[in-house]
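K.L.:
What follows is a predicted structure for the sequence shown.
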Amino acid sequence: MSSVSADNSGDPPRAREERAALTLLCEVRQGTRPWRMVRLDDLSPQGFRIAWFPNVTTELPLRIRIPGMQLLSAEIRWQSNAAIGCAFAEPLHVAVFDHLVRKANPTF
């Protein structure tokens, strides 16, 4: 039996290992609301963290357009006064994740 630290975050331990700090400008929307430019500050194959924006609700899925990628869907997992944490509906393929990290941080 393997040992997993209990942190109550709901994220698998692997998500923490593959997390990359980066900065990308992306567009997000919920439902039929207008698209908004936001700063994506943290990315993993399982999800991401973006800067907070007004009128976000955890009940609706979030759509995100990351430059050079297809439209992606995500669920809001948490929010604070400064950020929103989301989980992709379908995790990113590791090659896509690596490409985005290299694109955002060419020296990575």
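P.N.:
Cool, got the structure. Values in this document were obtained by computation on a predicted structure and should not be read as measured data. Residues are numbered from 1 along each chain as shown.
K.L.:
going forward, measure contacts between C-alpha atoms and count neighbours the same way
P.N.:
Fine.
K.L.:
May I ask you to name the longest helix in the chain?
P.N.:
The helix that spans the most residues within the chain, counting by DSSP state H, is helix 94-104.
K.L.:
quick one, what contacts the residue positioned nearest the centre of the chain?
P.N.:
Taking Cα atoms, centre = their mean, the centroid of the chain lies closest to Phe48, which sits 1.7 Å from it. Applying Cα atoms under 8 Å, 6 or more residues apart in numbering to Phe48 gives the contacts 40-42, 85-88.
K.L.:
would you turn the residues you listed into JSON lines with distance to Ser73, secondary structure and neighbour count?
P.N.:
Below are the contacts of Phe48 laid out as JSON lines (distance: Cα to Cα, whole Å; DSSP: H, G, I helix; E, B strand; the rest coil; neighbours: other Cα atoms under 10 Å):
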{"residue": "Leu40", "distance to Ser73": "15", "secondary structure": "strand", "neighbour count": "21"}
{"residue": "Asp41", "distance to Ser73": "17", "secondary structure": "strand", "neighbour count": "16"}
{"residue": "Asp42", "distance to Ser73": "16", "secondary structure": "strand", "neighbour count": "18"}
{"residue": "Gly85", "distance to Ser73": "13", "secondary structure": "strand", "neighbour count": "19"}
{"residue": "Cys86", "distance to Ser73": "10", "secondary structure": "strand", "neighbour count": "22"}
{"residue": "Ala87", "distance to Ser73": "9", "secondary structure": "strand", "neighbour count": "22"}
{"residue": "Phe88", "distance to Ser73": "6", "secondary structure": "strand", "neighbour count": "20"}
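K.L.:
Included below, for side-by-side comparison, is a second structure:
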Amino acid sequence: MMQNASPAERRRLNAQMNAVNDREPRRTTELTGFAVLESGATIEITVLDLSYDGCKIVTPAALLPGLKLKLSILGVHGALDAAVRWSRNGFAGLRFNPDDEPEAGPVQTPREFERVKLDATIALRRPGRQVYAVRLFDLAPSGCKVEFVERPKEGETLWVKFDSLEAIEATVRWVDGFYGGVQFTRPIYSAVFQMLVTRLTKS
């Protein structure tokens, strides 16, 4: 079944999700970027953690809650529209522009989002079961195709874990043998999706 993941990859992914419940805290990371304010001023920032809809940054400037800006992060194509949620002691929390987020909902035909074919390893967890490293075949902001270690039932809830991002809740939409498609409860923000594809392509 799962042949592409090496023992080291399995151990790494399993360790990442051993403590994952229905939802886990954001994973710590460090990415260099720039924040461009509406005034045109540019501030060099460091992204300390990243989730599917926002991030925490280190900033040398005091940013007021509600302030809108454009965020540029190395590895993500284009700038992200964001707003400051909170700011204190040189740190700030940003939320990516919710107006640009894909809407959640049932999978449509034709597919609402274009899928990117990949050959990568991610982590998967079913309720009450241990974490497994599984093979990823394609990915869209709304869901993905994977190879299961344990075959779930259609409609079952599970959690998908990408390296350096929090686990995301998903629903099994179809099963064919040990292959299946899952739909994310919260579609992935487009800019974060681009970053994920870049990382998975290089892995």
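P.N.:
Good, I have the coordinates. For clarity, every value in this text was computed on a predicted model and none was experimentally measured.
K.L.:
from the contacts of Phe48 of structure 1, which is closest to Glu18 of structure 1?
P.N.:
Distance to Glu18 of structure 1 across the contacts of Phe48 of structure 1 (Cα to Cα) is lowest for Asp42, with 10.5 Å.
K.L.:
So what does that closest one match up with in structure 2?
P.N.:
In structure 2, the residue matched to Asp42 of structure 1 (TM-score structural alignment) is Asp138.
K.L.:
residues touching the closest residue to its match other than its chain neighbours, list them.
P.N.:
Nearest non-adjacent residue to Asp138 of structure 2, counting by Cα to Cα, 6 or more residues apart in numbering: Lys117, 4.2 Å away. Neighbouring residues of Lys117 of structure 2 by Cα under 8 Å, 6+ apart: 137-139.
K.L.:
before we move on, back to that, which helix or strand contains the residue nearest to the centre of structure 1?
P.N.:
In the assignment (DSSP states H and E), Phe48 of structure 1 maps to strand 47-51.
K.L.:
any idea how far Ala120 of structure 2 is from the residue mapped onto Ser73 of structure 1 from structure 2?
P.N.:
Using TM-score structural alignment, the equivalent of Ser73 of structure 1 in structure 2 is Glu169. Separation of Glu169 of structure 2 from Ala120 of structure 2 (Cα to Cα, to the nearest Å): 19 Å.
K.L.:
same question, Leu200 of structure 2
P.N.:
Leu200 of structure 2 is 6 Å from Ala120 of structure 2, where distance means Cα to Cα.
K.L.:
just Thr42 of structure 2 next, same as before
P.N.:
To Ala120 of structure 2, Thr42 of structure 2 is 36 Å away according to Cα to Cα.
K.L.:
Can you classify Gly155 of structure 2 as helix, strand or coil?
P.N.:
Under DSSP: H, G, I helix; E, B strand; the rest coil, Gly155 of structure 2 falls in the coil class.
K.L.:
circling back to that earlier point, share the number of residues neighbouring the closest residue in space to the match of Ser73 of structure 1 that isn't next to it in sequence, please.
P.N.:
Nearest non-adjacent residue to Glu169 of structure 2, counting by Cα to Cα, 6+ apart: Trp159, 4.6 Å away. Neighbour count for Trp159 of structure 2, taken as other Cα atoms under 10 Å: 24.
K.L.:
Tell me which residue of structure 1 lines up with Trp159 of structure 2.
P.N.:
Using TM-score structural alignment, the equivalent of Trp159 of structure 2 in structure 1 is Arg63.
K.L.:
any idea where the strands of structure 2 begin and end?
P.N.:
Counting by DSSP state E, structure 2 has strands at residues 27-37, 42-50, 54-58, 68-73, 80-88, 91-96, 116-125, 131-140, 143-147, 157-161, 168-176, 179-184.
K.L.:
Make JSON lines out of those strands and add distance to Met17 of structure 2.
P.N.:
Shown next, in JSON lines, are these (distance: least, Cα to Cα, whole Å):
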{"stretch": "strand 27-37", "distance to Met17 of structure 2": "11"}
{"stretch": "strand 42-50", "distance to Met17 of structure 2": "16"}
{"stretch": "strand 54-58", "distance to Met17 of structure 2": "20"}
{"stretch": "strand 68-73", "distance to Met17 of structure 2": "26"}
{"stretch": "strand 80-88", "distance to Met17 of structure 2": "28"}
{"stretch": "strand 91-96", "distance to Met17 of structure 2": "24"}
{"stretch": "strand 116-125", "distance to Met17 of structure 2": "7"}
{"stretch": "strand 131-140", "distance to Met17 of structure 2": "7"}
{"stretch": "strand 143-147", "distance to Met17 of structure 2": "17"}
{"stretch": "strand 157-161", "distance to Met17 of structure 2": "7"}
{"stretch": "strand 168-176", "distance to Met17 of structure 2": "11"}
{"stretch": "strand 179-184", "distance to Met17 of structure 2": "17"}
